[in-house]
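Student: Here is a sequence together with a model predicted from it:
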Amino acid sequence: MADLPFGFSAGDSGDDPDPDKRKKDPESGSGADPFGFGGGQFDMGDLGQIFSKLGEMFSGAGNVMGGQHSGPVNYDLARQLASSSIGFVNPVPEKTSGAVADAVRLAETWLDGVTPLPAGTTRTVAWTPGEWVDNTLNTWKRLCDPVAEQISNVWVSALPEEAKGMAGPLLAMMSQMGGMAFGSQLGQALGKLSKEVLTSTDIGLPLGPKGTAALMPDAIEALGEGLEHPRSELLTFLAAREAAHHRLFSGVPWLSSQLLSAIEAFAKGMKIDMSGIEELAAGFNPAALADPSQMEQMLSQGMFEPKATPEQEAALERLETLLALIDGWVQTVVNDALGDRIPGAAALSEMLRRRRATGGPAEQTFATLVGLELRPRKLREAADLWVRLTEAVGSDARDAVWQHPDLLPSAADLDEPAGFIDRIVGGDTSGIDEALAEMENDLRTKDDGADDTDRGTPGPVDN
């Protein structure tokens, strides 16, 4: 069973010397009672006492392990662990920051000639690993909260109603411990990731503040040690990719929300395997709750095995396709912008493509935390589609495809790009009219609802 951020193990606690005998012995509970209360012989009053004692035992855990927090993830603990993992790092020298700013400024000038999307950077910075953590943590909250909340809600909803009524201390404790467990994993992952990412958009998501082009000099220097390309070429190439990402995210306002929506849809599609809970309850020994080492073991393992649902698969396909289209577009415009200016641009693009396709640190982070991979599996196909579309209709018509999500190529279009290109060449915008009509209808419905509210009791007024 795969490890999950928090929850009980689906196996026995290990205290039962003869689990087979227990399963066969009707006096010790049977499979007819899926939650292991011995066919009604277990005193629910005793269960309430267990919950109360357990709550008291962990009442001070939050102060010891990361302080007070609200929500499904303890981000204070995540920040502390990430900082501890990074250790002391010298500030970025002013000369290096100047070189980064010059590289982004030069890249913006070259990009102006290959895309109608305006520059999206308003500020250029060179970050240390610690600064990367501080400046991206707010976005990580938006990415991790939906999954952590769903994990927490899913196992609580599976408790028997009678147990829910008495499990207040236990549920509060589990929520706190779950937030610390998830925060611990997030902090360790971010600490590692902060030393390996090259830019703020290195994983295809806009992690940093809007309009802030950020490069990571230490990671870029480490990457350059294994390459034959001059450091100046590598810096300018990565600056161009960062600037291109910001043009796309700034010029296509719906793009960031679509990425986050796909991650949220993945989380909402998560289903619980009830057999794991039933196995746990059938072999549950209340005495184990008094042993902190056994509690730690139970909390460090996944309580259930998530099942791949159609909703999750659909959300994952949308996310992978969108990431591939973003990376493919960036690769296309950067190659066009750099052209002969940087002889090694094509080789550097291929190096980064392989780095993403084989599963870099970002994919490992998400796979560890939420079971979600950020691998753009069809990056090569997406880049090929954008190149062919540029040759067929030019950069203006190519980038007009980003006006609405319904105009973008689908996963099937990446496999068969000729049909998509023919539709664009022929001026076919099928789907956009319906999408706009649906949007107008939604707005009209909201306006009607607002009018009804105005005619009723006045609502609160924002100050």
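Tutor: Nice, thanks for sending it over. A quick note: this is a predicted structure, and the numbers were derived from the prediction, not measured.
Student: contacts and neighbour counts: CA atoms only from here.
Tutor: Fine.
Student: all helices of the stretch 51-200 of the chain, in order?
Tutor: Ranges of helices in the stretch 51-200 of the chain, per DSSP state H, counting those that start in this stretch, are 61-64, 75-86, 94-111, 129-157, 161-166, 168-193.
Student: now these as CSV including mean neighbour count and distance to residue 238?
Tutor: Shown next, in CSV, are these (neighbours: other CA atoms under 10 Å; distance: least, CA to CA, whole Å):
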stretch, mean neighbour count, distance to residue 238
helix 61-64, 13, 42
helix 75-86, 21, 23
helix 94-111, 18, 9
helix 129-157, 18, 16
helix 161-166, 13, 53
helix 168-193, 22, 17
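Student: Turn those helices into JSON lines, including distance to residue 406.
Tutor: Converted to JSON lines, the helices of the stretch 51-200 of the chain look like this (distance: least, CA to CA, whole Å):
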{"stretch": "helix 61-64", "distance to residue 406": "46"}
{"stretch": "helix 75-86", "distance to residue 406": "36"}
{"stretch": "helix 94-111", "distance to residue 406": "26"}
{"stretch": "helix 129-157", "distance to residue 406": "24"}
{"stretch": "helix 161-166", "distance to residue 406": "44"}
{"stretch": "helix 168-193", "distance to residue 406": "33"}
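Student: between the ones you listed, which one is nearest to residue 322?
Tutor: Smallest distance to residue 322 across the helices of the stretch 51-200 of the chain (CA to CA): 15.9 Å, for helix 129-157.
Student: Between helix 168-193 and that closest one, find me the angle.
Tutor: Per axes from the mean of the first three to the mean of the last three CA atoms, to 10 degrees, the angle that helix 129-157 makes with helix 168-193 is 150 degrees.
Student: where's the closest residue to residue 184 other than its chain neighbours relative to residue 85, distance?
Tutor: Excluding the flanking residues, the one nearest residue 184 by CA to CA, 6 or more residues apart in numbering is residue 78, at 5.5 Å. According to CA to CA, to the nearest Å, residue 78 stands 11 Å off from residue 85.
Student: can you check residue 229 too?
Tutor: Taking CA to CA, one finds residue 229 at 30 Å from residue 85.
Student: Residue 240 now?
Tutor: Distance of residue 240 to residue 85, computed by CA to CA: 30 Å.
Student: Kindly report the same for residue 421.
Tutor: Using CA to CA, we find residue 421 at a distance of 48 Å from residue 85.
Student: and if you look at residue 54?
Tutor: Per CA to CA, residue 54 is found 32 Å from residue 85.
Student: Okay, one more to line up with it:
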Amino acid sequence: MTSNPLTPSNGDDEPRDPLAEMLKNLMGGQGMGNIDPAELAKAAGLPNDPNLLAQMFSQVQAMMSASSEGPVNWQLAHENARRVAAEGSDPSVTSQQSREVDEALRLAELWLDPVTVLPATGLIGRAWSRAEWVEETLGTWKRLTEPVANSIANALSEAMTEQMPEEMKSMMGGASSMIQNMGGAIFGMQLGQAIGALSADVVGSTDIGLPLADLEMALLPANVAKFGDGLSLPDNDIRLFLAVREAAHARLFVQVPWLRGHLLGAIEAYARGIHIDTSRIEELARDLDPSNPEGIQEALSQGVFMPQRTPAQDQALEKLETALALVEGWVDELTAAATEKMLPSAAALRETVRRRRATGGPAEQAFASLVGLELRPRRLREAAVLWATLKNERGIEGRDAIWQHPDLMPTAEDLDDPAGFSARRQLAEASDTEVDDALQKLLSGGFDAPARPEDSGADAGEGQGPAADEAETKDNGGSEDDGPKA
């Protein structure tokens, strides 16, 4: 029997799928084959912790043969996020901490009442551990990152099926599902790493400017204490200031129903347009050699799955950053107004939070490298100035009325020139009024109809109606009464 060199035998005259065999050698079975787990972890952006890698890759090996729901292995993402969140120390919340958080958030709601017309939410304040934060927010992270994962999965699938040389296509066999599972596992590990790292930095459910937990108001006592390290300020002042920020975020997202969907939808739209560099994946496909799994290892270590930002995405990012800045600027302005007479340390804490939000921490940077999206409000200070200007011009009620509809929201131009916002809005409203008036006049027949060519009377007998007969009679010196009488 003549054997096909691209379809080697397994010793019992049954052909094997060489690509599948190579991938099994890569991710399962005999000690990961010739692949160095540390190098594969580097490709996924994970720390080189032998114990952690051993645990994760044992799970990956078990999952490689089973398809995951969608492009991301969410089970792996969840378990990795919980594992990273538990690193160091993540003690359970004590009853005293729960009571302190509840009291701080209740007091924060009272302090906010005089500085905004948006009513209190009535939500119960909660104290979360880092693991609880992961559990409460994972659903939103899934919504935000799936478009990116879809882009990666589609790019990988297209490269492996359409761009692969013809002689390689015959080798695919049942290995395509393994490739998809491998990509989903890598992305899941990356995402879990980023979410778990964020859980060690955030102080509440809205700390990054997004409502990650639906209809929740919470603080993380362990991270609040970490936030206060080195500030030399009373713990109670720090807790109260952060509680006011959390309550202000919650009040905005609850009382402005369109805002949550607007922000999350903008991020989803941005993520759907992320470009994956398929040429790098095509190179991986062309260079695959079943006898040389180190080729895949080297390609992965170069970040072959990382998303690339396009000029169109840069424009979308500017719009998203404006929306995030407006949310953060409003919260910043309200928090300052609510605490300036209550907390002696309010000004110092405000500046600390501003710098923290503007620069972002390692966890936010890790998330940005994963999905190509930075969630930092770069223009927080300009947005705060805009909201303060609107309060001076229109009062609290007029300022907060801006949130009634997304079409009323300020733009990046308004952040550049806060003082000119009202004048520009008046010009826009005047223009809209003129258009509406003109349209109404047209619909009511107020405009003269344009003359039609057929009304010129060029053709014999055309345009001869009662009015024309009357005009002709008058031209002849007669009148309607000059006619014959019975």
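Tutor: Arrived safely. No experiment lies behind these values; they were computed from the predicted model shown.
Student: circling back: just to check, the residue nearest to residue 184 of the first structure is in contact with residue 189?
Tutor: No. Counting by CA atoms under 8 Å, residue 78 of the first structure does not reach residue 189; the two are 9.0 Å apart.
Student: ok, back up a step: common neighbours of residue 78 and residue 85 of the first structure, please.
Tutor: By the contact definition CA atoms under 8 Å, 6 or more residues apart in numbering, residue 78 of the first structure and residue 85 are jointly contacted by residue 188.
Student: Count the residues that sit near the residue lying closest to residue 421 of the first structure once chain neighbours are set aside.
Tutor: In space, and not counting its chain neighbours, residue 421 of the first structure is closest to residue 389: 6.0 Å by CA to CA, 6+ apart. By other CA atoms under 10 Å, 22 other residues sit near residue 389 of the first structure.
Student: those strands in the stretch 151-300 of the second structure, which residues are they?
Tutor: Here the stretch 151-300 of the second structure has its strands, by DSSP state E, counting those that start in this stretch, at 217-219, 275-276.
Student: Mean neighbour count added to those strands, as TSV?
Tutor: Shown next, in TSV, are these (neighbours: other CA atoms under 10 Å):
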stretch	mean neighbour count
strand 217-219	27
strand 275-276	20
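Student: Run through the residues that contact the spatially most central residue of the first structure.
Tutor: Nearest to the mean C-alpha position of the first structure, by CA atoms, centre = their mean, lies residue 143 at 4.2 Å. Taking CA under 8 Å, 6+ apart, we find residue 143 of the first structure in contact with 260, 263-264.
Student: quick one: the helix or strand encompassing the residue nearest to residue 421 of the first structure to the second structure mean distance?
Tutor: Secondary structure from DSSP states H and E places residue 389 of the first structure in helix 379-400. Superposed on the second structure, helix 379-400 of the first structure shows a mean distance to its aligned partners of 0.7 Å (mean CA distance after the TM-score superposition for the first structure).
Student: what's that helix packed up against?
Tutor: Judged by 3 or more CA pairs under 8 Å, 6 or more residues apart in numbering; DSSP states H and E, helix 379-400 of the first structure is in contact with helix 310-338, helix 345-357, helix 411-415, helix 417-425.
Student: gap between that helix and the chain center?
Tutor: 28 Å (CA atoms, centre = their mean, to the nearest Å).
Student: which parts of that helix are buried?
Tutor: 379-390, 395, 397-399 (16 or more other CA atoms under 10 Å).
Student: Distance check, the closest residue to residue 91 of the second structure other than its chain neighbours against residue 140 of the second structure.
Tutor: Leaving aside its chain neighbours, residue 91 of the second structure sits nearest to residue 129 (6.9 Å; criterion: CA to CA, 6+ apart). With distances taken as CA to CA, residue 129 of the second structure is found 18 Å from residue 140 of the second structure.
Student: again with residue 265 of the second structure
Tutor: Counting by CA to CA, the gap from residue 265 of the second structure to residue 140 of the second structure is 11 Å.
Student: Hmm, residue 264 and residue 312 of the first structure touching each other?
Tutor: No. At 9.7 Å, residue 312 of the first structure does not count as touching residue 264 under the criterion of CA under 8 Å.
Student: Just give me the closest of the contacts of residue 143 of the first structure to residue 278 of the first structure.
Tutor: residue 264 (27.9 Å).
Student: Might you report the residue contacts of residue 83 of the first structure?
Tutor: Residue 83 of the first structure makes contacts with 130, 191, as judged by CA under 8 Å, 6+ apart.
Student: still on that earlier bit, could you look over the helices and strands packed on helix 379-400 of the first structure and pick the most buried one?
Tutor: Mean neighbour count (mean count of other CA atoms under 10 Å) peaks for helix 310-338 among these, with a mean of 22.
Student: relative to helix 94-111, how tilted is it?
Tutor: Using the same axes, to 10 degrees, helix 310-338 of the first structure lies at 90 degrees relative to helix 94-111.
Student: chain center to helix 310-338 of the first structure: distance?
Tutor: Distance, centroid of helix 310-338 of the first structure to centroid of chain: 15 Å (CA atoms, centre = their mean).
Student: for stretch 259-279 of the second structure, same thing?
Tutor: The answer for stretch 259-279 of the second structure is 6 Å, by CA atoms, centre = their mean.
Student: hmm, who's touching that stretch?
Tutor: With CA under 8 Å, 6+ apart as the test, stretch 259-279 of the second structure has contacts from 143-145, 147-148, 151-152, 155-156, 159, 210-211, 253, 304-310, 313, 316-317, 320, 323-324, 371-373, 406.
Student: corresponding residue for residue 97 of the first structure in the second structure?
Tutor: Counting by TM-score structural alignment, residue 97 of the first structure lines up with residue 98 in the second structure.
Student: Provide a list of residues in contact with that match.
Tutor: Counting by CA under 8 Å, 6+ apart, residue 98 of the second structure touches 126-127.
Student: and what of residue 72 of the first structure?
Tutor: 145, 148-149, 152, 175-176, 178-179.
Student: Against residue 76 of the first structure, how distant is the residue nearest to it when sequence neighbours are not counted?
Tutor: In this structure, residue 72 of the first structure finds its nearest non-sequential neighbour in residue 179, 5.0 Å apart by CA to CA, 6+ apart. Counting by CA to CA, the separation of residue 179 of the first structure from residue 76 of the first structure is 10 Å.
Student: ditto for residue 257 of the first structure
Tutor: Going from residue 257 of the first structure to residue 76 of the first structure by CA to CA gives 25 Å.
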